[in-house]
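Undergrad: no sequence for this one, just the structure:
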């Protein structure tokens, strides 16, 4: 892992066609601008992690009857 220090207005190049610029630093937040070709996906790491969790959940097998019970909700209460 490469660790760099940059000030607002400075940038880093990745290869010849990806540029990451520091827009601002306020408190504990850093705003970045990323310029890359449209075929390069740019995703936040937490979205990738959430997608992986969703895929893992979708692969798990569940008893169809148990799923139907969950969907039907609790039985109605009697007065």
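TA: Good, I have the coordinates. Since we're looking at a predicted model, the values are computed, not measured. Numbers count the residues shown, from 1 in each chain.
Undergrad: C-alpha from now on. contacts and neighbour counts both.
TA: OK.
Undergrad: and residue 66, that one's in a helix?
TA: Yes. Counting by DSSP: H, G, I helix; E, B strand; the rest coil, residue 66 is part of a helix.
Undergrad: Next, count neighbours for it.
TA: Residue 66 has 9 neighbours, counted by other C-alpha atoms under 10 Å.
Undergrad: ok, now how distant is it from residue 19?
TA: Using C-alpha to C-alpha, to the nearest Å, residue 66 is found at 50 Å from residue 19.
Undergrad: let's bring in a second one:
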């Protein structure tokens, strides 16, 4: 991990087209401005983790829910 010190108004450039600007520093909080192309996803890590967890939870199926769905299926005429 690269660790840099920056003051308010100073910038960090990532690649050729992403610019981070230190907007404000108060107590233990740093506000950053991020200029990036629209195709570059920019997310807070905790939000990204919460979305991934919610997707995993939504994709999992409880056995009783699966049994309820099977009960709704019409009987197979070949049985």
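TA: Looks like it arrived, so ask away. Here the structure is a predicted model, which is why all the values come from computation and not from measurement.
Undergrad: Post the TM-score for the overlay when you can.
TA: TM-score of the superposed chains, computed with TM-score structural alignment, normalised by the length of the first structure, equals 0.76; 66 aligned residues with a C-alpha RMSD of 1.7 Å.
Undergrad: Name the helix or strand for the residue most central in space within the second structure, please.
TA: Residue closest to the mean C-alpha point of the second structure, counted by C-alpha atoms, centre = their mean, is residue 48 at 2.0 Å. Assigned by DSSP states H and E, residue 48 of the second structure belongs to helix 45-59.
Undergrad: average gap between that helix and the first structure?
TA: Compared with the first structure after fitting, helix 45-59 of the second structure deviates on average by 1.0 Å (mean C-alpha distance after the TM-score superposition for the first structure).
Undergrad: got the residue ranges for the helices in the first structure?
TA: Assignment of helices within the first structure using DSSP state H yields the ranges 45-59, 64-72.
Undergrad: Buried residues in the strand of greatest length in the second structure, which are they?
TA: Secondary structure of the second structure per DSSP state E: the longest strand is strand 18-26. Of the residues in strand 18-26 of the second structure, 20-22 count as buried by neighbour count, 16 or more other C-alpha atoms under 10 Å.
Undergrad: Among the residues you listed, which one lies nearest to residue 12 of the second structure?
TA: Checking those against residue 12 of the second structure with C-alpha to C-alpha, the nearest one is residue 20 at 5.1 Å.
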